[in-house]
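Asker: No letters, just coordinates:
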């Protein structure tokens, strides 16, 4: 008789902090460690990986706290890995100060994580890692939506941002590599895509191609099986009216415009080195708003060195008038290695906090207005599954919205019936037409009609 003994599977616990770009890198690590069983129980995991964020103070604190908490919980013979942006940015200091960590790695070795874990060795490659279509990747969190990373690094010199200091200059993927990846994802059942990078509107500019995103839109539209797509993180000085028009005319790309403005006062935009005059910036924003059924999202920083009360009031007035669909406000964070760090006209922390609260309130109102405008409307949604609120409510997302950040719609009624006049079972991950009936708190309620 031939008895084959099955090798016991080792388990892996992975925490991905920070942005969706980090999430893509985490999914690459999961693909490289496919032999491991993914577990939510860190205390029993054989390998624990934290993909850290090093963007601002609060993100750095969260990364350190997470890794120390996991160290306290883990079993003795487990391997604890610190990867990603924070690890890259402070590699020398962290390796000295955190003897608890077994393996340190930065932003260049995601595709070598299996080797590093096997050999229990740290590594910091000089090159930033950029996915090619041949890499395995385990998509998390959705059966139909995937993030696709366009590029790494950034050529902008924003006064407040340290990312280029550890991610380097813009390094775009080739269009061919992106098309292959999307085709492979479509074969695996994915139909909805969010294209992301530090500065998406500069895609291919490092290859002397000025209209990279327009070319991307053309190529993605040719791929059979893609039902919807959106582009996140446009940059003011590299976004054009032609690009906005291209998105508007596309049958696949949603009229979704996500452009972090950071400020609107010409004084602050100069100090922040944002590379676009206020008039041109407002012209772009107005063009986005004029697109039928457009959805406009942005972020702002308050309390940047040099921000006067007049600058702040100008920002508040603009946000009230423009009525962004979604916006986030960040309190200025002093980051070593940035030009803002060395300025002497710093704003006091209590004033920064106060300004963040005031702008946050204004944004809450404009978000509520945007949601109220949906009442009575009919549009397409993706149904994700049962909501966490109640088993009789289904969780859905408007087709044009980005996952996780733009909101959730509760489906509480279904007009579709089968041959025997019973309510039709709705499929998760599929598109349905709904009619919005009301807004409860920050959630829209809707009925499936088609």
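Answerer: Alright, I've got the coordinates. A quick note: this is a predicted structure, and the numbers were derived from the prediction, not measured. Numbering: from 1, shown residues only.
Asker: CA only for contacts and neighbour counts going forward, please
Answerer: Will do.
Asker: hey, which helix is longest across the chain?
Answerer: Assignment by DSSP state H gives helix 349-372 as the longest helix of the chain.
Asker: what packs against that one?
Answerer: Packing partners of helix 349-372 (3 or more CA pairs under 8 Å, 6 or more residues apart in numbering; DSSP states H and E): strand 295-302, helix 309-322, strand 326-331, strand 431-440.
Asker: following it, which helix or strand comes up?
Answerer: Going down the chain from helix 349-372, the next helix or strand is strand 378-386, by DSSP states H and E.
Asker: Now the longest helix of the chain: buried residues?
Answerer: Buried residues in helix 349-372, defined by neighbour count with 16 or more other CA atoms under 10 Å: 352, 355-356, 359-360, 362-364, 366-368, 370-372.
Asker: cool, and stretch 79-97?
Answerer: Neighbour counts using 16+ other CA under 10 Å place 79-89, 94-95 of stretch 79-97 among the buried residues.
Asker: out of the residues you listed, who's nearest residue 258?
Answerer: Nearest to residue 258, judged by CA to CA, of these is residue 85 at 22.8 Å.
Asker: gap between the closest one and residue 59?
Answerer: Applying CA to CA, to the nearest Å, the value for residue 85 to residue 59 is 10 Å.
Asker: again with residue 396
Answerer: If you go by CA to CA, the gap between residue 396 and residue 59 works out to 29 Å.
Asker: who has more neighbours, those two?
Answerer: A direct count of neighbours by other CA atoms under 10 Å for residue 396 and residue 59 places residue 396 higher, at 29 against 16.
Asker: The more buried one is in contact with residue 412, isn't it?
Answerer: No: with contact defined as CA atoms under 8 Å, residue 396 does not reach residue 412; the gap is 10.5 Å.
Asker: Return every residue with contacts to both of the two.
Answerer: Contact with both residue 396 and residue 412 is made by no residue, according to CA atoms under 8 Å, 6 or more residues apart in numbering.
Asker: what's the neighbour count on the closest residue to residue 278 other than its chain neighbours?
Answerer: Once flanking residues are discounted, residue 278 sits nearest to residue 266: 5.8 Å by CA to CA, 6 or more residues apart in numbering. A total of 16 residues lie near residue 266 under the criterion other CA under 10 Å.
Asker: Quick check, residue 266 in contact with residue 280.
Answerer: No: the criterion here is CA under 8 Å, and residue 266 misses it with residue 280 at 11.1 Å.
Asker: what about residue 184, how many residues close to it?
Answerer: Per other CA under 10 Å, the neighbour tally for residue 184 reads 14.
Asker: repeat for the one 3 residues further on
Answerer: Close neighbours of residue 187, defined as other CA under 10 Å, add up to 12.
Asker: re the thing from before, got the helices and strands packed on helix 349-372 as TSV, with distance to residue 32 columns?
Answerer: TSV is the format used below for the helices and strands packed on helix 349-372 (distance: least, CA to CA, whole Å):
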stretch	distance to residue 32
strand 295-302	34
helix 309-322	44
strand 326-331	34
strand 431-440	32
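Asker: Now tabulate those in CSV and tack on distance to residue 381 and mean neighbour count.
Answerer: Supplementary listing: the helices and strands packed on helix 349-372 in CSV, determined by distance: least, CA to CA, whole Å; neighbours: other CA atoms under 10 Å:
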stretch, distance to residue 381, mean neighbour count
strand 295-302, 15, 20
helix 309-322, 26, 15
strand 326-331, 18, 19
strand 431-440, 5, 18
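Asker: Comparison target, given below:
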């Protein structure tokens, strides 16, 4: 998957297909989703299975797992025009400027060819100061991609990584069929909002999507904004999902939620890894610690937003904990990295397919000086690209944990 600097855009104002062929949107046309929920409008891709969703009581995780980061429609067709009806749910933050619409990336034979955004949609208004949210229903929008090459080709439509998206209808000017198995390895990744893709420019430029492209693998991204909290139902989802390579990026959410103390963290990590290993006893498994985040390197959580610049579109986070509380077991990123390295070293004595990667190798002090975290927690678009490229260099190299060993 290559990324031109300025891919052409497609808009809903293009002329509709004159004699469209409608194709039901089914699981065999989708990659990256673990479940499809039937809705009143169509289907809603989920990145957690129904059993896990039934055990979750956190509204933030429910929203995050329904945002289709890494989920894409994959078609083989001679069509020169593709129409997709969708019902997005767009987030609005009270007191803040409007957020940009989610981006759809269309790839032809692995090359980014068009980008578009959907109009209409539901609206979810979130008031961070009051801790409330209001959902308002909206209308279905239509994306039209035209002028595609008139030959047999593989077409991928990557859904917005940060916008819940119901898929309503698919129309083309030539028949479509599922793409046969291309023999690529499947990489299953779990992490926080950084893995989810917060502040990436588009769905194919989140750091996991970029790394998967460079590594030549098929991505299943279970990165959940605010949701990498060692939940047992997430571990079971990883356990039960077929994969050739697995990585788990652990730490920042545990700190910024102030979720647990060191006494609980170690056993929770062991239990999470034990569950994954029940389904994947010899699959290469890479544990990745947090990237550099100066506000929490030595200061425990929780994190709290500073709303001072919200009306100008500036939101920054601050650490509310006391560094002295580390003595009583409160967690910082430094403490978590030490504990993860210790756990992996101990387990690797009996698990030769288990590896550890220090997140600061992906983004460290020199990177922060050059590309600081705009809100003190999340990387920007350029940093996503850098993290993805570095992960690919370290993980997918021949001698890396996901390499061939040659």
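Answerer: Yep, that arrived. What you are looking at is a predicted structure, and each value in this text was computed from that prediction instead of being measured.
Asker: Got a TM-score for the two of them?
Answerer: The TM-score (TM-score structural alignment, normalised by the length of structure 2) is 0.36; 247 aligned residues with a CA RMSD of 7.2 Å.
Asker: and the angle from the longest helix of structure 1 to strand 295-302?
Answerer: If you take axes from the mean of the first three to the mean of the last three CA atoms, to 10 degrees, helix 349-372 of structure 1 sits at 170 degrees to strand 295-302.
Asker: So residue 223 of structure 2 sits against residue 196, correct?
Answerer: Yes: using CA under 8 Å, residue 223 of structure 2 is in contact with residue 196, at 4.2 Å.
Asker: quick one: which of the two has more around it?
Answerer: Per other CA under 10 Å, whichever of residue 223 of structure 2 and residue 196 has more neighbours is residue 196, with 31 against 26.
Asker: For that one, give its distance to residue 55 of structure 2.
Answerer: From residue 196 of structure 2 over to residue 55 of structure 2 the distance is 21 Å, taken as CA to CA.
Asker: How about residue 275 of structure 2?
Answerer: Distance, residue 275 of structure 2 to residue 55 of structure 2, using CA to CA: 16 Å.
Asker: And these two? Which one has more around it.
Answerer: Neighbours per residue (other CA under 10 Å) separate residue 275 of structure 2 from residue 55, with residue 275 holding more: 21 against 11.
Asker: Let me know the helix or strand that that one is in.
Answerer: Using DSSP H and E, residue 275 of structure 2 falls in helix 262-279.
Asker: list the helices and strands that helix packs on?
Answerer: Helices and strands touching helix 262-279 of structure 2, by 3+ CA pairs under 8 Å, 6+ apart, are helix 232-240, helix 333-348.
Asker: now those helices as a markdown table including mean neighbour count?
Answerer: Putting these into a markdown table (neighbours: other CA atoms under 10 Å) gives the following:
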| stretch | mean neighbour count |
| --- | --- |
| helix 232-240 | 21 |
| helix 333-348 | 18 |
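Asker: Is it possible to get TSV of those helices that adds distance to residue 106 of structure 2?
Answerer: As requested, those are exported to TSV (distance: least, CA to CA, whole Å):
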stretch	distance to residue 106 of structure 2
helix 232-240	28
helix 333-348	37
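Asker: of all those, which lies closest to residue 266 of structure 2?
Answerer: For residue 266 of structure 2, the closest of these is helix 333-348, at 7.0 Å, according to CA to CA.
Asker: Please tell me how far residue 301 of structure 1 sits from residue 355 of structure 1.
Answerer: From residue 301 of structure 1 across to residue 355 of structure 1, the span is 10 Å (CA to CA).
Asker: these two touch, right, residue 363 of structure 1 and residue 319?
Answerer: Yes: judged on CA under 8 Å, residue 363 of structure 1 makes contact with residue 319 at a distance of 7.4 Å.
Asker: where along the stretch 51-200 of structure 1 do the helices fall?
Answerer: 57-73, 85-89, 91-97, 113-119, 163-167, 175-187 (DSSP state H, counting those that start in this stretch).
Asker: Please identify the most buried of these.
Answerer: Ranked by mean neighbour count, the helices of the stretch 51-200 of structure 1 are led by helix 85-89 with a mean of 24 (mean count of other CA atoms under 10 Å).
Asker: I'd like to know which elements it is packed against.
Answerer: Secondary-structure packing of helix 85-89 of structure 1 (3+ CA pairs under 8 Å, 6+ apart): strand 47-52, helix 163-167.
Asker: now these in CSV, with distance to residue 31 of structure 1?
Answerer: Output for those, formatted as CSV (distance: least, CA to CA, whole Å):
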stretch, distance to residue 31 of structure 1
strand 47-52, 13
helix 163-167, 22
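Asker: Residue 177 of structure 1: which of these is closest?
Answerer: Nearest of the helices and strands packed on helix 85-89 of structure 1 (CA to CA): helix 163-167, 20.6 Å.
Asker: Kindly list the longest strand within structure 2.
Answerer: In structure 2, with assignment by DSSP state E, the single longest strand is strand 82-93.
Asker: Past it, which element shows up next along the chain?
Answerer: Downstream of strand 82-93 of structure 2 (by DSSP H and E), the next one is strand 104-108.
Asker: Which elements pack onto that following strand?
Answerer: strand 111-116, strand 153-158.
Asker: tilt between it and strand 111-116?
Answerer: Counting by the same axes, to 10 degrees, strand 104-108 of structure 2 lies at 150 degrees to strand 111-116.
Asker: circling back: can you tell me which of the buried residues of stretch 79-97 of structure 1 lies closest to residue 287 of structure 1?
Answerer: The nearest one, if we look at the buried residues of stretch 79-97 of structure 1 relative to residue 287 of structure 1 and count by CA to CA, is residue 85, at 34.8 Å.
Asker: tell me the helices in the stretch 251-400 of structure 2, going along the chain?
Answerer: Ranges of helices within the stretch 251-400 of structure 2 are 252-256, 262-279, 294-297, 333-348, 365-370, 381-395, based on DSSP H, counting those that start in this stretch.
Asker: In CSV: those, plus distance to residue 115 of structure 2.
Answerer: Formatted as CSV, those follow (distance: least, CA to CA, whole Å):
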stretch, distance to residue 115 of structure 2
helix 252-256, 31
helix 262-279, 36
helix 294-297, 35
helix 333-348, 37
helix 365-370, 29
helix 381-395, 16
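Asker: quick one: which of the helices and strands packed on strand 104-108 of structure 2 is nearest residue 45 of structure 2?
Answerer: Closest approach to residue 45 of structure 2 among these (CA to CA): strand 153-158, 12.1 Å.
Asker: by contact count, what packs against the helix or strand just after that closest one?
Answerer: Once strand 153-158 of structure 2 ends, the next helix or strand along the chain (criterion: DSSP H and E) is strand 164-172. Judged by 3+ CA pairs under 8 Å, 6+ apart, strand 164-172 of structure 2 is in contact with strand 21-23, strand 43-46, helix 59-66, strand 82-93.
Asker: Deepest-packed of these, please.
Answerer: Comparing these by mean neighbour count (mean count of other CA under 10 Å), strand 43-46 comes out on top with a mean of 24.
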